[in-house]
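S.K.: Quick one, structure for this:
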Amino acid sequence: TFLRKFVDNLLEQSREKLSDIQKKIPAIIKANREVMEHILRCRKDTNVSIELYEEMMHGLEDLKQQLTEYGEGEIFVDDFRHADIRISNSINHSSKHTIRISNFIENSWNESNGAMTGETRALWTILQNGTVRKEEEREDTPVFIRIYMTSSGVNNITSEVSKLRFLKHQHVAEFLGLHRAHVGFPAFIYKNKMRTLRQYLKSKTRDGKERVRIFQETVKGLEYLHRRRLVHMELNTHTITLDQSTEKVTLTGACLPRKANLPMDRESVEVSHFVFISPEVLNGEAYLSCDDAYAAGLLALELIFKIKPYKEYRTWSLDQFAREVNPPEMLKLHETLQGQPREVYDVITKCFGKADDRPHMEEFMRVKFPIIDRMRTVEEENPTSAQRFDGFGAPSRV
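M.R.: This next block holds a predicted model:
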């Protein structure tokens, strides 16, 4: 009737539009699929491009070394000339006298040199503040220098340098470049002056809240390094660094996973700071991210619970310690962690279990650690002969 015709005419245009929309739905779905496939291809291409870029930078490092060698017969400087870099002559920088880094590196095995320069010597590296001034610059730029000693066994740093150039994180130091003196010791140059965690803790009493903050920042830096397939290798209060101006943890020990170069006469060398190296590494396995987790567990005991790890065992020989170490028992974990929240107990005890079961850094980041202000001080640690075994051992495989 008239009403039906009226309604049909009224809805005719809507039906036509609906019909058009229905016809276009498959095309819209197809277009969306094509867009998603394009996005996925772009993401894949981006990842491939990043990998290719890193490979290119790796190749450029080789090329730079070859060009530097050409006509010289030796590898000299990479990014910085020896005249550009000078190191401070004391830890408090009260004196303005400086010496060239090339001279410092040549004498780096001389123990008396440490008193003059105020550097920190770890198992495989020397850590030192300094300054850089290139020819076109008028003022000195403060820098931090990390030098591999002969004890490291490191002889190929190309892959490591190409990785360091890509690091960007608030708790990882900015890598400025490389200096290689004619004696062959590579020196890594980082932005800003640093001080080691040991120096920072000695400067004044740090409360429990401050110690937890330092541990958390260290873990964040480690988590980033592990994502970049790097490790810190030697992780303790002597090698963890803080920016002098901001007092934030700014790690400078990033390196590629590799086997540790250990002394050959293990029976006569005291274990000393080798206690911070996992049993697996002490027994010949490569240093991986799980070994950073082991060291992080020791750091938590020292920083948060103010307990010197393996205090009674540091005079053992390296050989005996590597054979007989029993972390849960020697560290008295049950006694130390008694009364702590379950999450704290679990994450720390896992650090000293099997390598594959050790916590990732994300697990540390999720834990709320206790703030302990009880009156206990960690005993002063003095460098021992175990830290100065330059020239011991066969070269490690890098």
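
S.K.: use CA for all of it now, contacts and neighbours both
M.R.: Noted.

S.K.: so how many other residues sit close to Tyr313?
M.R.: 16 (other CA atoms under 10 Å).

S.K.: who are the neighbours in contact with it?
M.R.: Applying CA atoms under 8 Å, 6 or more residues apart in numbering, we find Tyr313 in contact with 271, 321.

S.K.: any idea how far Leu11 is from Tyr313?
M.R.: Noted for Leu11: a distance of 91 Å to Tyr313, by CA to CA, to the nearest Å.

S.K.: oh, I was asking about Glu362
M.R.: From Glu362 across to Tyr313, the span is 31 Å (CA to CA).

S.K.: Check Glu324 too.
M.R.: Taken as CA to CA, the span from Glu324 to Tyr313 is 11 Å.

S.K.: so Arg198 makes contact with Leu235?
M.R.: No. Between Arg198 and Leu235 there is no contact under CA atoms under 8 Å: 11.8 Å.

S.K.: structure for this one too, so we can compare:
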Amino acid sequence: MFDRPRELLEVIEENIPAMIQSNEELLDHISHCRIDANESRETYEKMMVGLETLKHQLLEYGTGQIYVDDFIGREIRLRDDYNDYGDSGDFRCSAIILNCSNNTRGGDRRIQRGIWTALQNASLYDEEEKRDEAIIIKVYLPLAGISETFAEVTKLRFLDHPCVAKFLGIHHSDSPIPAFVYMDHLRSLKIYRESTFCNLRVEIPRFLEEVVYGLEYLHSKKLVHMELCQNTITVDFDGNVKLTGGCLPRLASFPMDKESIGVGDFAYLSPDVLRGEIYVACADVYALGLLIFELLLNTRCFDNQRMMTLDLFTSKVDPIGMNDVINKCQEVNMTESTKNLIVWCMDPSADKRPPVQVIAEKMSDFKTEQCAQNLRRSGFQTRRHQAVKRVPSKQAS
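M.R.: A predicted model of the protein is given here:
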């Protein structure tokens, strides 16, 4: 009767080492699981942080790019300066690029161009409401060397300032880079001054004030205007500044034949940008200094150096000496503070120029500047709002 229990005890005794080993292995496994769980928790926490960052990036990208209005060709009609009711049919980026490809400014009069961009007024046609909305289209020219604009569009989508043009959306036609669409018909400050009666004593300080406030806002959004001059500063038909030049800081693109091409409007680029450094906010400040000098003295910067080659100008540029800033400011009885501000902005060293906020604080001084009081009323050089019969283009077919 006692044989069976004895046999069971012997079997149990034989299995005790295996049970102990199994328990030890189980405890080791539990220990590894706890370590893995802790590591997994840390990985999960890092993943959640990464997902939160990604969520914000996707929200910003979606609002700025995915949901940005993408206008179709039939919605856009180019405005004809010769006929206010003209309709040119579907808009194509290539048409503007082609008109600007000869690198001259004597082409289509509707196109306002800078070094790297071209602007053209147009109308946005709403088929449902049967009405037109005034717009202006900005196109990047091939010389700009732009490959994509996603990040730039994202930034532009959120801009909201009275001195910055309202960005409406983009338009894809036959160009790799989309055209940018802004609200309202705009024209360059240069064209406005030449085609409109205005009291320069009042208007010039106002122009400068609005340009500075617009630049200050762009810089606060980590954007720059780039190629800032009277040809690229845009105003509405009432003369209110509406900047369309907001873009991300980048390297400036130059023609390959710098040894043979004239400097032209490249003269408004700061020495550091001409030498190949990135165009950042202080380069806008340099161009702003040139603009203040031009408008208060009713002159043109680097007037005697425009025919120099771009390569030679880059090596010789001396903004204060070439423009004879000190003597010309004294000739018009400019105050010492305004003269010093201009010289400060034109400093060849990028890190020595003032931030635009400092210039904004001195804007009120321009209204009482003696040289501004000596400016005369501008006169018409071209006519406004007069429709004349357009001569058909020889290239039209």
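
S.K.: In terms of neighbours, single out the busier of Arg198 and Leu235 of structure 1.
M.R.: Leu235 (25 against 17).

S.K.: and Gln357 of structure 2, how many residues sit next to it?
M.R.: Neighbours of Gln357 of structure 2 (other CA under 10 Å): 15.

S.K.: any idea what it aligns with in structure 1?
M.R.: The alignment partner of Gln357 of structure 2 in structure 1, by TM-score structural alignment, is Glu362.

S.K.: need the contact list for its match.
M.R.: For Glu362 of structure 1, the contacting residues are Glu223, by CA under 8 Å, 6+ apart.

S.K.: cool, and Gly276 of structure 2?
M.R.: Contact partners of Gly276 of structure 2, counting by CA under 8 Å, 6+ apart, are 251-252.

S.K.: Okay, it and Leu8 of structure 2: tell me how far apart.
M.R.: Taken as CA to CA, the span from Gly276 of structure 2 to Leu8 of structure 2 is 91 Å.

S.K.: Specify the next element, helix or strand, located C-terminal of the longest helix anywhere in structure 1.
M.R.: When structure 1 is parsed with DSSP state H, its longest helix is helix 2-69. On the C-terminal side of helix 2-69 of structure 1, the closest following helix or strand by DSSP states H and E is strand 85-88.

S.K.: mean distance, that next one to its aligned residues in structure 2?
M.R.: Compared with structure 2 after the fit, strand 85-88 of structure 1 shows a mean deviation of 1.1 Å (mean CA distance after the TM-score superposition for structure 1).

S.K.: Where in structure 2 does that strand align, residue-wise?
M.R.: By TM-score structural alignment, strand 85-88 of structure 1 lines up with residues 76-79 in structure 2.

S.K.: Pull the residues that contact the matching stretch.
M.R.: Identification of contacts with stretch 76-79 of structure 2 by CA under 8 Å, 6+ apart yields 85-91, 110, 120-125.

S.K.: Which among these count as buried?
M.R.: 91, 110, 120-125 (16 or more other CA atoms under 10 Å).

S.K.: Spell out the residue ranges of the strands in the stretch 1-150 of structure 2.
M.R.: Taking DSSP state E, counting those that start in this stretch to define them, one finds strands in the stretch 1-150 of structure 2 at 69-71, 76-78, 111-113, 117-126, 131-140.

S.K.: Which of those sits closest to Gln57 of structure 2?
M.R.: Each of these has some distance to Gln57 of structure 2 by CA to CA; the shortest is strand 69-71, at 19.3 Å.

S.K.: What residue in structure 1 is paired with Val153 of structure 2?
M.R.: In structure 1, Val153 of structure 2 lines up with Val161, judged by TM-score structural alignment.

S.K.: In which helix or strand does its match reside?
M.R.: Assigned by DSSP H and E, Val161 of structure 1 falls within helix 158-164.
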